[in-house]
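Colleague: Predicted model, plus sequence, below.
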Amino acid sequence: MTAPLRLSTVILPVYRWNEAGRAVWQRAEELGFHAAYTYDHLAWRTFRDGPWFGALPTLTAAAAATDTMRLGTLVTSPNFRHPVTLAKELISLDDISGGRITLGIGAGGNGFDATTLLKADEEPWTPRERADRFGEFLTLLDQLLSEPAGTTYEGRFYSATEARNVPGCVQRPRLPFAVAATGPRGLRLAARHGQAWVTTGDPKLYETGTPEQSVEAIGDQLTKLGKACAEAGRDAAELDKILLTGFTPDRGRPLESLDAFVDFAGRHAELGFTEIVIHWPIAESAFAADQKVFERIATEAVAQLG
């Protein structure tokens, strides 16, 4: 029997906690979202010159302000993090939340995070180096969270010497990884380490593609994920499939009405997605949407999808 589709949201870390942040995260739980995620960036695109807070402190506050909703990053990357310090923060966050944390994680990309820590004469990572770093980062992080008594690791980019994370995660053997990937190397990592796989669709179709082409491309990604899982000796059905919306040719149209969203979600559920994530509305941004329509989608869409 097919599991029911779950609906989650992304709340960008743009709110002062005591002014609006707490209320937004609590409202997300009241609306019944399966999970609420946030971006893990130092700054992001058009939001660069406005308020932007740290992901893990925000999630810690959200964990204290909510009771049942899952929480997580969507996504963390190696751009400005190290596996040893990230693991310590994650076991702490998993403990504070009572075992409600999912780590969305990906290779990262170009942009503010990729250059903020560089010296003036340093070149940004090449795509190959980024992929190499991600593979090593994810492997070490998996070990750090799964073996809390102590981890020693020596790699090309990252190392650890008797790194301890006692008592480990509340969730065993560790908190789940939702691995964002579309290329062959990333999909192999998702198959090896992931409890879920994340996609935003095919970025080449965002500007000029059609919704139909997007669905076809995402279906192809799912096929490739299945092959990667088979090569890793896993059943692809073991992994949740998460679609982060807002980056397909549909853009914000699925949030224009309940019917539009149900149609969009239904087409992707048929592909095999188990979770669809929509952005909490932010006025005068790429994520602008009618709050009343958004809340109706949150409370009614899953039931209509059956």
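Modeller: That came in fine, so what should we check first?
Colleague: drop to CA atoms for contacts and neighbour counts, all remaining ones
Modeller: Fine.
Colleague: The stretch 51-200 of the chain: strands as residue ranges?
Modeller: For the stretch 51-200 of the chain, the strands defined by DSSP state E, counting those that start in this stretch occupy 70-76, 101-105, 151-154, 159-163, 177-180, 196-199.
Colleague: Which stretch among those strands is buried most, on average?
Modeller: strand 177-180 (a mean of 27; mean count of other C-alpha atoms under 10 Å).
Colleague: helices or strands next to it in the packing?
Modeller: strand 101-105, helix 184-193, strand 196-199 (3 or more C-alpha pairs under 8 Å, 6 or more residues apart in numbering; DSSP states H and E).
Colleague: residue contacts, the residue nearest the centre of the chain?
Modeller: By C-alpha atoms, centre = their mean, the mean C-alpha position of the chain lies nearest to residue 74, the distance being 2.3 Å. Taking C-alpha atoms under 8 Å, 6 or more residues apart in numbering, we find residue 74 in contact with 10, 37, 38, 39, 40, 103, 104, 105.
Colleague: quick one: what helix or strand has residue 223 in it?
Modeller: Taking DSSP states H and E as the definition, residue 223 sits inside helix 211-231.
Colleague: Show me what counts as buried in that helix.
Modeller: 214-215, 217-219, 221-222, 224-229 (16 or more other C-alpha atoms under 10 Å).
Colleague: Show residues contacting it.
Modeller: With C-alpha under 8 Å, 6+ apart, helix 211-231 has contacts from 182, 184, 187-188, 191-192, 201-202, 205, 235-236, 248-250, 267-268, 271.
Colleague: what about versus this one:
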Amino acid sequence: MKHGIVLLPEHRWKAAAERWRAAEQLGYDHAWTYDHLMWRWLADRPWYGSIPTLTGAAAVTRAIGLGILVATPNFRHPVVLAKDLVSVDDIAEGRLVCGLGAGAPGYDVSILGGAALTPRARADRFDAFVELLDAVLVRGDVDETSAWYTASGVTFHPRAGDGRRLPFAVAATGPRGMALAARFGQIWITSGPPADFGTRPLREVMPVLRKQLRGVEAACEHEGRDPGTLRRLFVADASAGGITGSLGAYEDAAGELEEAGFTDLVVHWPRPEPPYQGDEQVVVDFAEKHLAGER
């Protein structure tokens, strides 16, 4: 199993840089930051942009994977996002992963005056978002218009002529999103039941996770894809909490998730206060016991 950690973009860079370096030194496989204009519990606090943050992280680390968790159509256009992604990935020398999600209602919509969308409309928009982002990154030359986006006479450089496209990690809990993960993703992401921040014990969430695993496997099979080629990533501390409450809890959760079929576990860097309140030493102890020497 691969292990990752989320670093909220809430600290000035001098302090934040030390945490990104620490995540790499501890041996984590990947480190992520959130992509929001404002974020639910910290809307009245400092909150920095994901693209500049990941650019800085790319410059102060050498090997750890770097990821957006997750870019959405709420305020991103695929053509502009593609340019930003390729720029960061170049600085990171190929270490960037682009997490993608449909985008839930909230500040990212309301502060720009966006219209409230039905779940079906958000799913339609997400289809168009992922398809256009992939087209720009893979083909480079794009000239098309949909109900959601215009990409008029795009000639995108650098072109992906070598066939490589930076990895997509698609967050999905339903059939349509899972189909996108199966078509375009290298990683599928879930945090359990959607919009659930109950932080219940993992054992109470596992039935939902097992059902979701079956769903994403079925989506792969429908696309004619080997389900084993799609990594399956669980983001802790939303629907399931307490995982970093102790070293034993962290170890037990990692074992149970791996046995169920997950390939990656991502936790949040513990904060001194909610959300994600906890003891940093647990993260350090887990890394020293299980991740030391892997990088």
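Modeller: Received it, and whenever you're ready, just let me know what you need. Computed from a predicted model, the values in this text were never measured in an experiment.
Colleague: quick one: TM-score?
Modeller: For this chain pair, the superposition-based TM-score is 0.94 by TM-score structural alignment, normalised by the length of structure 2; 292 aligned residues with a C-alpha RMSD of 1.8 Å.
Colleague: Please produce TSV containing the strands of the stretch 51-200 of structure 1, extended by distance to residue 143 of structure 1.
Modeller: Below are those laid out as TSV (distance: least, C-alpha to C-alpha, whole Å):
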stretch	distance to residue 143 of structure 1
strand 70-76	17
strand 101-105	14
strand 151-154	7
strand 159-163	10
strand 177-180	12
strand 196-199	18
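Colleague: Among the ones you listed, which comes closest to residue 244 of structure 1?
Modeller: strand 196-199 (6.2 Å; C-alpha to C-alpha).
Colleague: average offset between that closest one and structure 2?
Modeller: Aligned to structure 2 and superposed, strand 196-199 of structure 1 gives a mean residue distance of 0.3 Å (mean C-alpha distance after the TM-score superposition for structure 1).
Colleague: Over which residues of structure 2 does that strand lie when aligned?
Modeller: Taken onto structure 2 by TM-score structural alignment, strand 196-199 of structure 1 occupies residues 187-190 there.
Colleague: what's the spacing between the residue lying closest to residue 188 of structure 1 once chain neighbours are set aside and residue 297 of structure 1?
Modeller: Nearest non-adjacent residue to residue 188 of structure 1, counting by C-alpha to C-alpha, 6 or more residues apart in numbering: residue 228, 5.3 Å away. The gap separating residue 228 of structure 1 from residue 297 of structure 1 is 34 Å, by C-alpha to C-alpha, to the nearest Å.
Colleague: same deal with residue 138 of structure 1?
Modeller: Taking C-alpha to C-alpha, one finds residue 138 of structure 1 at 35 Å from residue 297 of structure 1.
Colleague: now swap in residue 179 of structure 1 and tell me
Modeller: In terms of C-alpha to C-alpha, residue 179 of structure 1 sits 26 Å off from residue 297 of structure 1.
Colleague: Between the strands of the stretch 51-200 of structure 1, which one is closest to residue 116 of structure 1.
Modeller: strand 70-76 (15.7 Å).
Colleague: Count the neighbours of the residue mapped onto residue 126 of structure 1 from structure 2 for me.
Modeller: Under the alignment (TM-score structural alignment), residue 126 of structure 1 maps onto residue 118 of structure 2. By other C-alpha atoms under 10 Å, the residues close to residue 118 of structure 2 number 10.
Colleague: cool, residue 106 of structure 1 as well?
Modeller: 26.
Colleague: counterpart of residue 73 of structure 1 in structure 2?
Modeller: So, by TM-score structural alignment, residue 73 of structure 1 is matched to residue 68.
Colleague: Quick check: its match vs residue 243 of structure 2, distance?
Modeller: To residue 243 of structure 2, residue 68 of structure 2 is 22 Å away according to C-alpha to C-alpha.
Colleague: Not counting its neighbours along the chain, what's nearest residue 226 of structure 2?
Modeller: Counting by C-alpha to C-alpha, 6+ apart, residue 220 is the residue found nearest to residue 226 of structure 2 once chain neighbours are left out, at 6.4 Å.
Colleague: What's the match for the one you found in structure 1?
Modeller: In structure 1, residue 220 of structure 2 lands on residue 229 (TM-score structural alignment).
Colleague: sorry, back to before: ok, which of the strands of the stretch 51-200 of structure 1 comes nearest residue 276 of structure 1?
Modeller: Closest to residue 276 of structure 1 of those is strand 196-199 (C-alpha to C-alpha; 9.8 Å).
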